[in-house]
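# Output the structure for:
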Amino acid sequence: MDNLDWNAGVAETPIPDVRVTTRPPQGQRMMARKLTGVKPSPAQDLKFINLSHPDDLNRQHAVRTEIRRHVMKDIGQRRRRPRPKETFWRTTRTSPSESSDFEISQPHGANISMISPSYNLTIVAQFPIEADTRTLELMHFLVTAPGYQPLKTIWIEIALCDSGAFYVTLGNAAHALNQISGNDRVKCSEALSYFGVSTRKLRHRLNNSKESTSKGVIANILAHICLAIRSYDWDSWSIHMDGLGLIAEARGGFADLGDQMTLLILLYDLAGSMVFDSNPRFDLPPQLVGISHRSARQPAPRLQALLIQPMSAAFLPAGQALIMVSSIADVININSRSASFWKGDVDAIRLIGPCIHFLLSMPRFPSDFTNISDSEHHVARELVRLTCLLLMSKLKESFAFPLSEQESLHARLAEFFSQHVEILGKNYIELKVWALVTLALLRYHDGKDVYIKEMKREMLAMNKLSPPEFIEIARDIIWIDVLMSPFSEDLVADMNPFVSPEGTY
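Coordinates of the predicted model:
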């Protein structure tokens, strides 16, 4: 890809490396299992079972197990592969030109597919590299690690298709094991070695015009973007995303990559864009256009009333955003009690991804808004955009996706409220109430005070509404129950000190 100036520039960071021999292109089928090699003696061909009553067989588990073993013995022997040749181990080091202080042990003269790791590996995989026992152990850890990890299944499938992405996956596994061992403050040399191999392979393939725009190269880049996001390395994220943009331009887009990779590109694009509050680099995938506009019911009455009134052209995108968020709220409120719903990583991207993309694509608040005749509408639009972005960020957290943007969003919202929210007049008073209540509930433990203070002013201005009535306005616009209800009663109590014993303000 001679016309691309980007060449994995982020990979120039000096890190240890390791040489690992790759396997032939056709791949090598890997299967690990426990080998016994025990041949039964003739005396073992007959088994005698003593039963005093037919029901004894149902009560004696050990007897039933012994019968099954005896019956399946011959079948198992026919299926069992020949015992592998004797193996001995050697250590592979990098050459002097690729200095490294880390070693990876590899078997010499062994049938790799028969090597058993230190514990039973229960996966059968077509690895994109020639693997050793350590590789099997790391992959076993990835597959069997307890707890829900979003996108794990997708990433294992992608990693098995490309050696560069596979090395990053191995590095992530090594890093996780290093943290489990209590060495999380020390850089894992094994992980750095795998990352270095992947980076060098990526740089080499980008210089090949035939491979530079291939699906494998894109998978490798996505692996490095994922690594950058998890390590909060936003400079690396920007470099790799820029490179991905050049590849998209050279190959005419990503339409042929399939749903999994296009969804990953969307997720990773949005992750950094939310941190910087910048426009997404890539268009929304065609299969997701309009997906968040579908709803089982009409918007709540107060939201409908807000949207049907004449509004400025400047506020129109905010109206569309409110409809999208209202639709998402319906889905969340219906399904939030299901534990499996919160583990649907791909469905989660389809649900909230288009809305986040739309919010980040909206016009930004103008710097010279005081000289604009409809400045109030610009303030209302930005208030909707930032509040909805924070709602989507909280949903990302609920779906267990990596988070980095919440603190910057909190700071941006607090500054915006203090500087501009007073300009909102009667037409947007209920929208302002919804934003105040939503933000106070989302920041209940660490930042609600600035919003409660503003609620006091609004309650005094709105015919002395009670705190429950004030919150009911928000509930009747957009209300995501799982995020907002847990602290709603506490928020009412926090607002009660503004009410005198006689019930007046």
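
# all contacts plus neighbour counts: C-alpha atoms, from now on.
Will do.

# buried ones in whichever strand or helix holds R78?
Assigned by DSSP states H and E, R78 belongs to helix 61-79. Of the residues in helix 61-79, V63 count as buried by neighbour count, 16 or more other Cα atoms under 10 Å.

# Also stretch 251-264?
For stretch 251-264, the neighbour count (16+ other Cα under 10 Å) marks F254, M261, T262, L263, L264 as buried.

# Likewise for stretch 461-475?
K464, S466, P467, F470, I471, I473, A474, R475.

# With distance to L483 and secondary structure added, can I get those in a markdown table?
Listed next are the buried residues of stretch 461-475 as a markdown table, based on distance: Cα to Cα, whole Å; DSSP: H, G, I helix; E, B strand; the rest coil:
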| residue | distance to L483 | secondary structure |
| --- | --- | --- |
| K464 | 27 | coil |
| S466 | 22 | coil |
| P467 | 19 | helix |
| F470 | 18 | helix |
| I471 | 14 | helix |
| I473 | 17 | helix |
| A474 | 13 | helix |
| R475 | 12 | helix |
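
# In terms of distance to R29, which of these ranks first?
Lowest distance from R29 to the buried residues of stretch 461-475 (Cα to Cα) belongs to R475, with 56.6 Å.

# surely M484 meets L441?
Yes. In terms of Cα atoms under 8 Å, M484 counts as a neighbour of L441; the distance is 5.7 Å.

# Please, where are all the helices along the stretch 301-450 of the chain?
Applying DSSP state H, counting those that start in this stretch to the stretch 301-450 of the chain gives helices spanning 301-308, 316-335, 345-361, 375-398, 406-420, 429-442, 449-461.

# if we can go back for a sec, for the helix holding R78, the distance to its chain's centre please.
45 Å (Cα atoms, centre = their mean, to the nearest Å).

# cool, and stretch 326-334?
Worked out by Cα atoms, centre = their mean, stretch 326-334 lies 20 Å from the chain centre.

# need the helices for the stretch 51-200 of the chain, in chain order.
56-59, 61-79, 133-144, 152-159, 163-180, 189-206.

# Ok, which of these comes nearest R230?
Closest approach to R230 among those is made by helix 163-180 (10.1 Å; Cα to Cα).

# for the buried residues of stretch 461-475, which one is nearest S238?
Distances from S238 to the buried residues of stretch 461-475, taken by Cα to Cα, are shortest for A474, at 37.6 Å.

# Not counting sequence-adjacent ones, nearest residue to the closest one?
Spatial nearest neighbour of A474, chain neighbours left out: W434 (4.2 Å); criterion: Cα to Cα, 6 or more residues apart in numbering.

# here's the other one to compare against:
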Amino acid sequence: MLQYYSLSVAHLRERLNSAADSTSDGVVAHILSHLCYCMRHQEWTAWKAHMGGLAVISRLRNGLAHLSRSVHTWILLSDLGGSIVHDTVPWLPLPSYLSRPRKTSLQNLPIRLQELLSRVHQNSVAMTQAIEALQRVFFVSKEVNTKGHCPLFWRQDQDGINLLGPCIHFLLSMARLSDSSAATLTLDGLIAEMVRLISLSLMSRLKAMFSFNAPEQAQLETKISMFTVSYARYLGGPYRDLKVWALVTASLLQNGGGRDVYLDEIRKDMAATGETDATACVRTAKDFIWFEVLGKAGADQLTRNIALYSYGSAE
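So this is what the prediction gives:
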């Protein structure tokens, strides 16, 4: 396999050096085959080189719109597959056939999400992006909650790409907290980053349920944990429901152990607000944005964990 791959790389290099062939459909297909190999073997440095080359070809050809939908699907999978691992902005725009989901009217949103959106002011890019991200994630949750009980739903690869692709692309295109210096951190920026990370983690878990590779899960969990330790204490007040949703969701998505950082923040929030009912936090998350397939199995155990952790911390 390695010998074949080396020969293929050499052949691709020859084609890229050919003025007649360097931007052809054949070269695009050749690069896509290498991107598939890189993602399968998690060779992300090579992925970056090939994806960068494909982006250059797209610019030289003034886009790749003429290619078939199936080719665009592979390009999107390749772009998002590595971009989410690197946590970078996608190299290419969404294909034109993937339209932006229609906005849901405020009265048709879950009650806690309604209340948040009716209070916030979209007076910054970060807040505007955070609100759109939440609306996109809610759109995905509606589809999954409606259809996810059927095993056949999770075997429809194209439907999975069409559902998750636009949301993941938007989340990866958002501004990042790392783009700001300590002196320029804002509350809106913190909120947007929390929404971005939690939403990416949700999309990653759904990717895996559709049987797509999701090697980024552990990395996202680490980022969310670090964000919680560093910044969760600054969030509350009018954003309390959003914070609780993020903490509950992060806890439910946590593989194995590692919930303590979220349980600690939930305990602090309960103490600060005078809340004594361990079920209230999970109920708040359910009334915000809830994925039944991801939360149902672990919700009761998480409620018990919150109760035990809060009781133990009070001793």
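
# And the TM-score between these chains?
The TM-score (TM-score structural alignment, normalised by the length of the second structure) is 0.92; 310 aligned residues with a Cα RMSD of 2.1 Å.

# re the thing from before, return the residues in contact with the residue nearest to A474 of the first structure.
Counting by Cα atoms under 8 Å, 6 or more residues apart in numbering, W434 of the first structure makes contact with I471, I473, A474, R475, I477, I478.

# now A130 of the second structure
Neighbour list for A130 of the second structure: I191, A192, E193, V195, R196 [criterion: Cα under 8 Å, 6+ apart].

# counterpart of it in the first structure?
Per TM-score structural alignment, the equivalent position to A130 of the second structure in the first structure is A318.

# Also W154 of the second structure?
With TM-score structural alignment as the criterion, W154 of the second structure lines up with W342 in the first structure.

# Tell me how many other residues surround its match.
Close neighbours of W342 of the first structure, defined as other Cα atoms under 10 Å, add up to 20.

# Would you mind confirming that it is in contact with S336?
Yes. Between W342 of the first structure and S336 a contact is recorded at 7.4 Å, counting by Cα under 8 Å.

# Can you tell me which of the contacts of A130 of the second structure lies closest to L177 of the second structure?
Checking these against L177 of the second structure by Cα to Cα gives E193 as the nearest, at 5.9 Å.

# For the counterpart of that closest one in the first structure, list the residues it contacts.
Counting by TM-score structural alignment, E193 of the second structure corresponds to E382 in the first structure. Contacts for E382 of the first structure (Cα under 8 Å, 6+ apart) come out as A318, R364, F365.

# Distance to D283 of the first structure added to those, as JSON lines?
Formatted as JSON lines, those follow (distance: Cα to Cα, whole Å):
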{"residue": "A318", "distance to D283 of the first structure": "19"}
{"residue": "R364", "distance to D283 of the first structure": "18"}
{"residue": "F365", "distance to D283 of the first structure": "22"}
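
# secondary structure element for P501 of the first structure?
Residue-wise, P501 of the first structure maps onto no helix or strand under DSSP H and E.

# Give me the neighbour count for it.
With neighbours defined by other Cα under 10 Å, the count for P501 of the first structure comes to 9.

# Q126 of the first structure now?
15.

# So the equivalent of V89 of the second structure over in the first structure, which state does it fall into?
Superposed on the first structure with TM-score structural alignment, V89 of the second structure falls opposite N279. Three-state assignment for N279 of the first structure (DSSP: H, G, I helix; E, B strand; the rest coil): coil.

# from what I can see N279 of the first structure touches S361, true?
Yes. Counting by Cα under 8 Å, S361 is a contact partner of N279 of the first structure at 5.2 Å.

# Mind listing residues that contact stretch 153-161 of the second structure?
T73, L77, K147, G148, K207, M209, F210, S211.

# Please name the residues that touch the fifth one.
Applying Cα under 8 Å, 6+ apart, we find K207 of the second structure in contact with G160, L164, N213, A214.

# Need the max-distance pair from the buried residues of stretch 461-475 of the first structure.
Top of the distance list for those (Cα to Cα): K464 and R475, 18.5 Å.

# and V168 of the first structure, how many neighbours does it have?
Neighbours of V168 of the first structure using other Cα under 10 Å come to 28.

# and it, what does it touch?
V168 of the first structure makes contacts with Y194, F195, S198, N220, A223, H224, as judged by Cα under 8 Å, 6+ apart.

# Quick check: the third one vs L359 of the first structure, distance?
Using Cα to Cα, to the nearest Å, S198 of the first structure is found at 35 Å from L359 of the first structure.

# before we move on, back to that, tell me which of the buried residues of stretch 461-475 of the first structure is nearest to G243 of the first structure?
For these, the nearest to G243 of the first structure is A474 (43.3 Å; Cα to Cα).

# show me what contacts the equivalent of that closest one over in the second structure?
By TM-score structural alignment, A474 of the first structure lines up with A285 in the second structure. Listed by Cα under 8 Å, 6+ apart, the contact set of A285 of the second structure reads D241, V244, W245, A246, V248, T249.

# quick one: A285 of the second structure from L242 of the second structure, how far?
8 Å.

# Next: L134 of the second structure.
Taking Cα to Cα as the measure, L134 of the second structure falls 10 Å from L242 of the second structure.

# for H72 of the second structure, same thing?
In terms of Cα to Cα, H72 of the second structure sits 35 Å off from L242 of the second structure.

# cool, and R155 of the second structure?
Taking Cα to Cα, one finds R155 of the second structure at 32 Å from L242 of the second structure.

# of these two, who's got more company?
Neighbour tally, R155 of the second structure and L242, criterion other Cα under 10 Å: the higher count belongs to L242, 24 against 13.

# any idea what the more buried one aligns with in the first structure?
Under the alignment (TM-score structural alignment), L242 of the second structure maps onto L431.

# Can you tell me which residue is spatially central in the second structure?
Nearest to the mean C-alpha position of the second structure, counting by Cα atoms, centre = their mean, stands L200 at 1.6 Å.

# so it makes contact with L171?
Yes. Counting by Cα under 8 Å, L200 of the second structure does reach L171; the two are 6.8 Å apart.

# OK, contacts around K286 of the second structure?
For K286 of the second structure, the contacting residues are W245, by Cα under 8 Å, 6+ apart.

# swap in I356 of the first structure?
Contact analysis of I356 of the first structure by Cα under 8 Å, 6+ apart lists L270, L389, M392.

# these two touch, right, P299 of the first structure and S326?
Yes. Counting by Cα under 8 Å, P299 of the first structure does reach S326; the two are 6.4 Å apart.
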